[in-house]
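A.B. asks: curious how this folds, go ahead:
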Amino acid sequence: MADLPTTARVVIIGGGAVGASALYHLALAGWTDCVLLEKNELTSGSTWHAAGNVPTFSSSWSIMNMQRYSAELYRGLADKVDYPMNYHVTGSIRLAHSRERMQEFERVKGMGRYQGMELEICSPSELREKYPFLETHDLKGGLWDPYDGDIDPAQLTQALAKGARDLGQKIIRFCPATGVRREGGDWVVETAQGEIRCEYVVNAAGYRAQEVGRWFGREVPMATMSHQYILFEEVEEVAQLTAERGRKLPLLRDVDVSYYLRQEKNGFNLGPYERNCRAHWVTPDDPMPDDFSFQLWPDDLERLEHYLEDALARVPVMGKAGLSRVINGPIPYTPDGNPLIGPMPGVPNAFEACVFTFGICQSGGAGKVLAEWVTEGGTEWDMWSCDPRRFGRWIDHQYCVDKAMEVYGHEYGMHFPHHAWPAARDRRLSPVHDKVKALGGQMGAYNGWERALWFAKEGDDTSEAATQTWERAGPWEPRVREECEAVRDAVGVLDLPGFSRFNLSGAGAADWLLGRIAGALPKVGRMNLAYFADARGRIVTEMSVMRHDVDFFTLITAATAQLHDFELLERDLPEGLSLTDHTDEYSTLIVCGPGSRALFDEIAEADLTLPWLSHQPARVAGRNAALARVSFAGELGWEVHAAVADIPAIYDAVLACGAKPFGMFALDSLRIEKGYRAWKGDLSTDYTLLEGGLDRFVKFDKPQDFPGKAALMAEKQRGVKKRFVTMTVEAGAADAPYMSTVWLGDSVVGETTSGGWGYRVGRSLALGTIRADLAVPGTRLEVEIFGERFPAEVQPDGPLWDPENARLRA
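C.D. replies: Modelled structure (predicted):
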């Protein structure tokens, strides 16, 4: 066993597949003086009992990227590191019982094709050809993934570990970390064998990540679920078919029922994700044992009876097999089911690579992503879906448990665009929440903040089932149309709690901020948009900048960006400047439409002649407020920013003056018509500022350098390869979802980043990026929507609605 070194560049805590992959990928990046600490033997956490499935399927672009990379890595890993592995690339089929599921498969097929994977849609008869034991009488079809399969988790981990060791890395087994401390700008990791000083620490502790996180003052958002799978004895027919074909059966997933079924030797492995699931280690009287390594829980087969019966009916030959063994082990879950990979919120030089529900299929890609974060400060693919900062500090353990149980029970659930998941709601409420609901508000959560999605009328179907469609039509559709028309023709009001807002002040604040953004700062009393880029010139975030004095600013950003954007500002903040978070102290109303000036004439003491992009202190309904002359809806309007306690009186006054409440669905339609970008959809690190069409916000001639300036100048000189455009789409019943493929003939030329119906222009619209030479008004293309291509046309640069911004400036 290796001796513990006294220093290292990086220390990784946790020796499962993810920790080993992170160590290996750090070595591939040239960082070969790193150490992995494991309290027991490698794989002793969730890795050793994992089923070892390796799917590439995901409805998330970034997760698909990560899993695709893993599968590619594993196919060549044994030879590359000279370590034998049992890796069976069997392919897989996913079964569809409904048209909606087939639509999901068509969308994922399109995404996979864009990433270079040949996924196929299959008819029931084609499924039967691939899986002769399958009953198909009640199926609509399925999806074939030739890259899917299964791998031995222990062998995978040992192969990654060997690859890392061969490149100079150290792995110290049976050496539990016991704590950390910050000392002289370094981390000191305390262990049972002594201390090790390092620059960076990575929490890769699996279901023990919360325990490790607390050493850093971090409460990792997670819960631990019980996952069972059943192993069956050999079936003669399976053995015969395997011998005839020379390969195993494809991995089968009945996603509508919620289980996978895999050939295990010449028997089966059945793994359900049951609705009546169970979380462990939830309460203080049920703590995680200190010595829980290479251990399992007792069987709980009653929870699985329904799934077992269904699988026996789907693959009747299973009935000939006896039950061999039940595995019931811990799997960690975050509140959304995606892992944590990236900077530890608020903690310098500390990272997380933990809480993996599908750690085997994701560990290869996760190691790559983690190594990029550590060595480069950013990742090749935008990985917000896994960024630890996506969860706010308001999240408590009960929230994590409630959401983990929901996600587990709907592991194969479809994420419909108009559906709001019901668990763990009402955690962060607007001061007018009850009034909004009484007006018919159908709510959704944004970083925990409840906002109205649309406003129902009596008789509208507001059941959860009514929202489970990919199509535009639903009970919300006529209401969203009415809301958009009210904003267009009269005046609407949107209650918008949860804007992230920070105050920046101190001598030199303006010069410092100007050196962080790509563009210019507003004058005192004015406001503008500011964009932050990374060293590659890619879009990191967007903030609204309100300037109160020469060196006093309020920065407003998306609700979900609270931790991300505060950290972006704080990490390089010079001594003497003050940065404070006021998100919970204030709330916002958006009041807009051609009648908004007349409305404020009645209830506000303010100068309503001040121009677009101005802001001012005011009295509204007798309460102090700030009025900002901006409108994300693209109409004459103001944002009303006021203390939480003052919002109810202002909201009541606005409603009394005839404003119609509108929701987030309407706002999304309105902003797409104006070509306004949404964070982590249209605005992400997948695109540079120039690719994102933000040229006018980049000031190359200002005296201050800014992150990404050199990269953007070089990109401008050699020519931008992709350009952001608005397209009209001759769509059918559904609008283009995120990452729909854009075609020119038989060539893929781009992707959508947002899509929706524009009620003011009466067209289906899509925002996206396409090959630069095609970004010419009038260019005819096609947009693929759930497997069908629809004609599209590139529109002139600028907004489709009110292209001269005359209504905004009125």
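
A.B. asks: for the rest of this, base every contact and every neighbour count on C-alpha atoms.
C.D. replies: OK.

A.B. asks: are we agreed that residue 79 is in a strand?
C.D. replies: No: counting by DSSP: H, G, I helix; E, B strand; the rest coil, residue 79 is not part of a strand but helix.

A.B. asks: show me where the stretch 151-300 of the chain has its strands.
C.D. replies: 170-172, 177-183, 186-191, 194-203, 223-232, 251-254, 259-264, 267-272, 279-280 (DSSP state E, counting those that start in this stretch).

A.B. asks: against which helices or strands is the shortest one packed?
C.D. replies: The criterion is 3 or more CA pairs under 8 Å, 6 or more residues apart in numbering; DSSP states H and E, and the helices and strands that strand 279-280 contacts are strand 223-232.

A.B. asks: give me the residues contacting the strand it packs on.
C.D. replies: 51, 207, 264, 267-273, 277-282, 299, 321-335, 397, 400-401, 404-405, 408 (CA atoms under 8 Å, 6 or more residues apart in numbering).

A.B. asks: list buried residues within these.
C.D. replies: 51, 207, 264, 267-273, 277-280, 282, 323, 326-335, 397, 400-401, 404-405, 408 (16 or more other CA atoms under 10 Å).

A.B. asks: alongside the first, I'd like the structure of this one:
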Amino acid sequence: MKTHVKALVVGGGAVGTSIAYHLAKAGWDDVMLLERDELTSGSTWHAAGLLPYFNMSFATTHIHDYSIRFYKTLEEETGLNAGFSVVGNLRMAQTQERMDEYMLYASTAETCGVPYEWMTPAQIKDRWPLIRTEDLEGALYHPTDGYINPADVTMAMAKGARQRGVLIERKWQADGYHWTGEHWEVTVTKMVERGGNLVPSDEQMVIIAEHVVTATGNHAQRTAQLLGIKIPAIPVEHQFIVMEQDPALVEFRKTNAEHPVIRDADAQSYVREERGGWILGVYEKHAPARFAYGVPDSFRADLFQLDLERIEAQYMAMIHRIPSCEDCGLKDDFNGPICYTPDGNPLLGPAPGLRNMWLAEGFSFGITAAGGTGHYLAQLMVEGEAEIDMASLDPKRFGGWMTTEYAVTKNEEAYEHVYILHHPDEERPAARPLRTAPAYDRQKALGAQFGCVNGWERPNYYGPLDAPGSFDHDARSFRRGGWWHHAVEEAKAVRESVGLIDATAFTKHIVEGPGATQFLDWFTCNKLPKVGRINLTYALTSHGTTRTEYTIVRLDEDRYYLVSAGAWTAYDSDFLQKAIEDKRAEFGWISCHDVTTQWGVFAIAGPKSRDVLKEIVKDADPNIVLSNKRFPWLTMRNIELGMVPVMAIRVAYTGELGWELHHPIEMQNNLWDQLVSAGEKHGMKLVGARAQNWLRQEKSYRAFGNELGRDATPLEADLPRFVDLSKEFHGKAKLEETGIRSKCVTLLIDGPSDADPWGREALYAADGTRVGRLTSGGYSVHFGKSVGMGYVKPEHAIEGTALKVKMLDQLWDATVTHDSPYDPKNEVIRKDG
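C.D. replies: Below you'll find the predicted structure:
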């Protein structure tokens, strides 16, 4: 076995095999894959092999789409039939709300070029008469989808990998990882059969690898322990049963093609044909997580005991949907571990805190994702970035605060939510509340309905004080939910009087030291602010696209306070810390501290925000301390609000006159009480994140993870004012080389009377040509209509261009407006008083 390789892939399931194949295809000619047992011996062997397109994530949709197209090419390349049955995928809806979900998904699918068709109950019955349809609203049909044999597709990819020079070694287990500063030393142990178990032998060796990829599936917790990191990928039991032949199905098939994969989402189940019978798979409640602290040595290609009582409701629903199966006996059953993560999406990308260590863990739909995972991860590793923004799948989207118990609880929840309606305004309840700022109880008592951002509880909006516990759940919708009018009133308050917003979840870092200024000047693309001033700026990827957005406050000559998005604390911190390590020898000593949990943040905004602060600011002349002369826009001042020392920043994400009030978090309740009391006579309203999101779109303020990401440069985001091309900075050459492939625009939309866009919709030109997609959407209280932001081809980004937005399966008129349609000259935000 080789002892020196460019890349070592650990794990021989479908995902690991695809990664090895695609690394070789991308040009790396020294790749090796290790499998502790046999290829496919993990979850791959007992997977049902379905290939569901359906996913609300833009990145994951691309991954699934690549897989489905790629698998169809494997036989020609390798000579091995991957067992792909292109029978289509029929996703049925029993309610109009489920059809609303499908319509939102379908518009997202269009942005990725995924084909689909709509079917009525009558059309379904006419084509597949064994399906009961009288209680259906309709269905979404993917004609190019189907199912595949997991073992066959894995072996086909393995053969393709070998043909491209990949070495595949079985019965070797990775037992230790050591980073030398230049490469990985991976200690591996030969595994042997003993008494039916697979156990380590005395034979060990060390493999030197420049890069390591872990695709260890159910063994992710062992991998985490060996690497000294947290990987919240823990398996959950998944059951499916195989039934005896159905005579009615056998008769149907004499003159008809195979049924599509039949998904009855409202019954939490899927069904497909299997040798004249049916396979029923379910996503039921109360399926337990397994192997939270590691897989026992005795567990190999094994299964758990079937729990029929747990899936009785789904079984009866199948008999209802396909009545002919009622008398079919049970032929076989499967109850095996399938890995999940707290949000159901895989962990794909660089490992936190480590160099050249890549994670591909937590694949709940591993067969569907394997092909695309290999393709896009290989791009990331070989070229430095993928063509799609992979941030939503990055392992660092989960912070170090996460525990095993949290992951178990959320993974079980993610499993049972596979077929629960995926409302865009959904907030899942498990393991909450956990991370709460001091003012949480006060906000809850005032009607706050919370969302969860990186574990933090953050008010989404303020509902009625006497709201029942189910209020927020009942208020959700694919249209304008029960919360909508609350958010409207909150947004109006900011535009007309004053609102108070909790922004404590913001990520915050202190960067200081003799090398700090030179480093940040290289690290970000805008000019650095002067002492006491702030700047908005971006840290770029090596490809010139946007890696992170920062508000930088210059506290002293070589001391800076960096504020970034609250959802991305570990993601931003890892990138920042690694960049500092790389440049410290060049620029001098630099220290960096994550102070997110030390500082709370309240944002106060609106025409009367200065009046509220005057009530409590401690200064000889409150009028002067808050004036434009003493405290102009885009500056920072240390002020005292009662007994609370506050780092006040004259900026507002809403585009109104306002301040961010950064304060010691242990003093938060005192400050909250002061602000609420002072705001009473000025009509101050408590405001949540949803209203704030609408308001920032009226100002064309881009949001990281929406308009800003690793698939577009700041120039494509139409932010040239924040890019100083007169200086050198990381990613500059690629930024200039890339040019403008697409451009970010703001649109005012004449949409339906009961719905607004969510930021996932396709955009069309007047002639029906698809020209882009929305990345944000909502309602504008200023213009009295829907608003959205997104990317279109440059020729369609001209102000006044008429476009169409796909919403609820219809095209609605939209117009490209000028940047910052509300207060384009920033006169309101600079208001003196």
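
A.B. asks: quick TM-score on the pair, please.
C.D. replies: Aligned and superposed, the two chains score 0.96 in TM-score terms (TM-score structural alignment, normalised by the length of the first structure); 796 aligned residues with a CA RMSD of 1.5 Å.

A.B. asks: okay, and which of the contacts of strand 223-232 of the first structure map to helices?
C.D. replies: 397, 400, 401, 404, 405, 408 (DSSP state H).

A.B. asks: can you verify my assumption that residue 450 of the first structure contacts residue 426?
C.D. replies: Yes: look at residue 450 of the first structure against residue 426 with CA atoms under 8 Å: they come within range, at 6.4 Å.

A.B. asks: give me the more crowded residue out of these two.
C.D. replies: residue 450 (22 against 16; other CA atoms under 10 Å).

A.B. asks: separation between whichever residue in the second structure pairs up with that one and residue 689 of the second structure?
C.D. replies: In the second structure, the residue matched to residue 450 of the first structure (TM-score structural alignment) is residue 457. Relative to residue 689 of the second structure, residue 457 of the second structure is positioned 11 Å away (CA to CA, to the nearest Å).

A.B. asks: quick one, which of the strands of the stretch 151-300 of the first structure is nearest to residue 781 of the first structure?
C.D. replies: strand 251-254 (35.2 Å; CA to CA).

A.B. asks: who does that closest one touch, helix- and strand-wise?
C.D. replies: Packing contacts for strand 251-254 of the first structure, counted by 3+ CA pairs under 8 Å, 6+ apart, involve strand 92-96, strand 259-264.

A.B. asks: now the first one and strand 259-264, what's the angle there?
C.D. replies: Note on geometry: by axes from the mean of the first three to the mean of the last three CA atoms, to 10 degrees, strand 92-96 of the first structure and strand 259-264 are set 150 degrees apart in direction.

A.B. asks: following strand 92-96 of the first structure, which helix or strand comes up?
C.D. replies: Downstream of strand 92-96 of the first structure, the next assigned helix or strand under DSSP states H and E is helix 99-114.

A.B. asks: how far apart are that following helix and its match in the second structure?
C.D. replies: Following superposition, helix 99-114 of the first structure is found to deviate from the second structure by 2.0 Å on average (mean CA distance after the TM-score superposition for the first structure).

A.B. asks: what span of the second structure is that helix aligned with?
C.D. replies: Helix 99-114 of the first structure maps onto residues 96-111 of the second structure, going by TM-score structural alignment.

A.B. asks: re earlier: the helices and strands packed on strand 251-254 of the first structure: which one's closest to residue 764 of the first structure?
C.D. replies: strand 92-96 (27.8 Å).

A.B. asks: and that closest one against the second structure, how far off on average?
C.D. replies: With mean CA distance after the TM-score superposition for the first structure, strand 92-96 of the first structure averages 0.6 Å from its match.

A.B. asks: thinking again about what came up before, return the most buried member of the helices and strands packed on strand 251-254 of the first structure.
C.D. replies: Mean neighbour count, computed with mean count of other CA atoms under 10 Å, is highest for strand 92-96 among these, reaching a mean of 26.

A.B. asks: report the angle between it and helix 99-114.
C.D. replies: Going by the same axes, to 10 degrees, strand 92-96 of the first structure makes 150 degrees with helix 99-114.

A.B. asks: can you list contacts of strand 92-96 of the first structure?
C.D. replies: Against strand 92-96 of the first structure from outside (CA under 8 Å, 6+ apart): 102, 127, 139-149, 250-256.

A.B. asks: again, 6 Å this time
C.D. replies: The contact list for strand 92-96 of the first structure (CA atoms under 6 Å, 6 or more residues apart in numbering) reads 102, 139-145, 148, 250-254.
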